[in-house]
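Trainee: predicted coordinates and the sequence they were generated for:
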Amino acid sequence: MRVLLCPDKFAGTLSAPEVAAAVAAGWREIAESDELLIRPLADGGPGFVDVLADALGGHRVAVPIVDPLGRPAAGEILLTADGTAYVESAQACGLHLLAPPERDPKATTSFGLGLLVAAAVERGAGRVVVGLGGSATNDSGAGMLTALGVTPLDAAGLALPYGGAALAAVAGLDGAPRLRGVDLVAATDVDNPLLGLHGASNVFGPQKGADRADVLLLDSALERFAMVLERDLPGCPASLGALPGGGAAGGTGAAILALGGRCESGIGLVSRAIGLDAALDAVDLVITGEGSFDHQSLRGKVVAGVAGAARDRGLPCVVLAGQVSTGRREAAAAGVTDAYSLVDHFGGDEHGLAEALSRPADGLRELGARLAGQWSRARRV
């Protein structure tokens, strides 16, 4: 039997290659003669550069940057032979970079991401692909724009401080983007717009530490900033706050659109890079997964892309996740044959959650063995 293992990371515990390796180890305990194709995936969030580096090769360049609170941090860009540079917002803006008490989307900044993009431009890249996802920010990319030469100003002409809340006072812009004509692409893990009920502040703000009052403040501030960008930044598209993908990474997608860039599916971009279509055409079963299989999983993330492609080929697709909250009917409509939760595997409730967080590789190995017992024609009897 030929099995494709193409998971995303389990955020906070295992990288995508580690997830795939654990499942593969369990499968081989039961059906060692089966052919396993291992193709770890990313959708623009954490692990984006690592997965692409494994698939494309290229040269990784270390870049000194800052984290979401402006503290020194380390980042890198991936430069490939075709003149493309890949950068990852999570390296500079990632929620995992902050301790829980530090998480405040009113104050966090995307400035470090701007330093990564600027480094890619200075290295001569003709195309810069920015992986968006897993961010701690909600500043609509204002920090990134500042690092690229476009500074938001208040009514007195003073530069605004870091953070999304400060944008409530934005009145204009100073400077021009230093991009040297690069083709700028946002690889997004979501299709949410910048503003409104399904926008960056309402949907993702609470995950980053925002309460209800914060969400209302931030959405209003981002609306004001979008108006200023449309008015003062040449080439900014109209209706910026409503464009799909603008809400990615705390609204950084909107900043990339405002700079004349475009949004692409992160999973689609990575899938092409690793040859996912060819792998799907050559297998009998697909196993994918992520840390939490929930309603957001079906809005442009890895699981949605993989399950849809499997469904189109008539292939069964099994999802492994730390937690599963997506309904069976909704999952089936997206192409998911079955879904298994590490929390449930370890007994459910608080004990199961603790085990899933502390022993994810063990659980995935055991689930891999379980799936081999159910699916493989070569399983030991």
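Mentor: Alright, I've got the coordinates.

Trainee: C-alpha only now, for contacts and for neighbours.
Mentor: Will do.

Trainee: contacts only, for the nearest residue to Asp34 once chain neighbours are set aside.
Mentor: Spatially, and ignoring its direct neighbours in sequence, Asp34 is nearest to Met1 (5.0 Å; CA to CA, 6 or more residues apart in numbering). For Met1, the contacting residues are Asp34, Glu35, Val283, Asp284, Ser376, Arg377, Ala378, by CA atoms under 8 Å, 6 or more residues apart in numbering.

Trainee: ok, now which ones touch the second one?
Mentor: Counting by CA under 8 Å, 6+ apart, Glu35 touches Met1, Arg2, Val3.

Trainee: about what we covered before: how near is the residue nearest to Asp34 to Val319?
Mentor: 18 Å (CA to CA, to the nearest Å).

Trainee: next one: Thr109
Mentor: Per CA to CA, Thr109 is found 34 Å from Val319.

Trainee: neighbour-wise, which of the two wins?
Mentor: Neighbours were tallied for Thr109 and for Val319 using other CA atoms under 10 Å; the higher tally belongs to Thr109 (31 against 22).

Trainee: burial check on His351, number of neighbours?
Mentor: 12.

Trainee: how about JSON lines for the contacts of Glu35, with distance to Arg262 added?
Mentor: Converted to JSON lines, these look like this (distance: CA to CA, whole Å):
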{"residue": "Met1", "distance to Arg262": "40"}
{"residue": "Arg2", "distance to Arg262": "37"}
{"residue": "Val3", "distance to Arg262": "34"}
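
Trainee: and here is the other one:
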Amino acid sequence: MASDYTQFRGIDYPFRVRILIAPDKFAGTLTAAEAAASIAEGWLRSRPDDTATELPLADGGPGFIDVLEAAIPTATRRTVDTLDPLGRAVKADYLRDGDTAYIESAAACGLHLLTPAERDPRRTTTYGLGLIIAAAIETGAKQIVVGLGGSATNDAGAGMLTALGYTFRDAAGEPIGYGGAALAAATSVDGHLRTRDVRFIAATDVDSPLHGPVGATAVFGPQKGLRPEDQKQLEHALMVFTSICERDIGYLHAAEQPGAGAAGGLGYAFNLLDGRRESGARLTCDAVGLDAAIAAADLVISGEGSFDSQSLRGKLAAEVASGAAAHGKPCLVLAGRSEVDSHPDLAGVYSVTDLLGSAAKAMKAPAQGLSALAEQVARQWIANRA
């Protein structure tokens, strides 16, 4: 879809337009850096005298620590041994800056770590994320910022909490298994957290609660391989688990808080850890100096793989558009596909799918398609504003 908003007509653009390109990842196809490079390449093919500044962003999902690493000169990358969502050995990186650790939950429990046939949130666990957090704590971290997104899990963070010291037991007193479905067997919680008074920040732009029709299982379960016939089973398991946590840990109403359903319920687990929820988009935008970059630009371009109704609820493209509007700068969105063609802060929405005629063609060569879209928009958009 391409939208045409008249409020930006009549702007007297200079001959050389300063373009700020600040996209999110295009999930499953392009990293944010690759997307930014593709947009810049296409734009400059049409308008070689323009200047294009690339500022890849992230909202807490995959790419979170890559963006922060580029933005924080004093941060160092560390590698630890951990486990993937099915308990297989993998290595994961996190960032350390002073006594703060930045961790990407997807590094241990990301959907990208599984083949399509392996995706089943009844079985997958966040235990590996807990191992990364434990490693950061053992090396002296006092504050841990965890980006939530891109997960293959729906276990309400039970695996992570187990790695950090809690034990969830069944009626026979034995530890329950891993994965979302195993939570139905929980009857008690014991143990002690080994978190040493660390401060936790959950960076997410998902505001869903844990349970219900807009909760983790119903909204995000199908994206992780959950079959419709298994949805009730998994929702029931989470209800059992949270009732046990409320009784034995004592945090009432944690499952109802906005963001509790983020990353398959990891948001809920961070509530149990007295963590603070922050906007992942805002955190990364502040870290990279987005506001100053917008002020120095004539036109702002953001983008993501799928621009839909969720994109407008505080996610990255909406955050960029809001910042552009605050400076009186027009903002365009270039997406893989779009279900939205209007937003008060946007001057235009364009999709590779519309350009090429089908999602299959858009997915076949995503970088080339995005570059071609940027080339077309650059050729047409500024001329149409005159």
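Mentor: Cool, got the structure. Note that the structure is predicted; figures quoted are calculated from it, not measured.

Trainee: circling back: pull the most distant pair out of the contacts of Met1 of structure 1.
Mentor: Spatially, the most separated pair among these is Val283 and Ala378, at 14.8 Å (CA to CA).

Trainee: with neighbour numbers in mind, choose between the two.
Mentor: Ranked by neighbour count (other CA under 10 Å), Val283 of structure 1 and Ala378 place Val283 first, with 17 against 14.

Trainee: list the residues that contact Thr13 of structure 1.
Mentor: Leu357, Pro360.

Trainee: swap in Ala293 of structure 2?
Mentor: Contact partners of Ala293 of structure 2, counting by CA under 8 Å, 6+ apart, are Leu20.

Trainee: what lines up with Pro40 of structure 1 in structure 2?
Mentor: Mapped onto structure 2 by TM-score structural alignment, Pro40 of structure 1 lines up with Pro56.

Trainee: my guess is its match contacts Phe26. True?
Mentor: No: using CA atoms under 8 Å, Pro56 of structure 2 makes no contact with Phe26, being 11.2 Å away.

Trainee: give me the common contacts of those two.
Mentor: Ala32, Ala35.

Trainee: which of the two has more neighbours?
Mentor: For Pro56 of structure 2 versus Phe26, the count of surrounding residues by other CA under 10 Å is larger for Pro56: 26 against 20.

Trainee: got the contact list for the more buried one?
Mentor: Ile21, Ala22, Pro23, Asp24, Ala32, Ala33, Ala35, Ala36, Val67.

Trainee: please report the distance of it from Gly369 of structure 2.
Mentor: 18 Å.

Trainee: other residues contacting the longest helix along structure 1?
Mentor: Criterion DSSP state H: the longest helix present in structure 1 is helix 212-232. Residues outside helix 212-232 of structure 1 that contact it (CA under 8 Å, 6+ apart) are 106, 138-140, 164-173, 194-196, 199-202, 205-206, 236-241, 258.

Trainee: before we move on, back to that, let's see which of the contacts of Glu35 of structure 1 end up in helices.
Mentor: Short answer: the contacts of Glu35 of structure 1 have none in helices (DSSP H).

Trainee: which of those show up in structure 2 as well?
Mentor: Shared with structure 2 under both residues aligned by TM-score structural alignment, their matches' CA atoms under 8 Å, the contacts from the contacts of Glu35 of structure 1 are Met1, Arg2, Val3.

Trainee: so how far is Val19 of structure 1 from the second one?
Mentor: Okay, so that is Arg2 of structure 1. 18 Å.

Trainee: the two: which is more packed in?
Mentor: More crowded of Arg2 of structure 1 and Val19, by other CA under 10 Å: Val19, with 27 against 17.

Trainee: show the contacting residues for that one.
Mentor: So Val19 of structure 1 contacts Pro7, Asp8, Lys9, Phe10, Ala361, Leu364 (CA under 8 Å, 6+ apart).

Trainee: which residue sits closest to the third one, ignoring its sequence neighbours?
Mentor: Spatial nearest neighbour of Lys9 of structure 1, chain neighbours left out: Ala16 (3.9 Å); criterion: CA to CA, 6+ apart.

Trainee: done for today, thanks.
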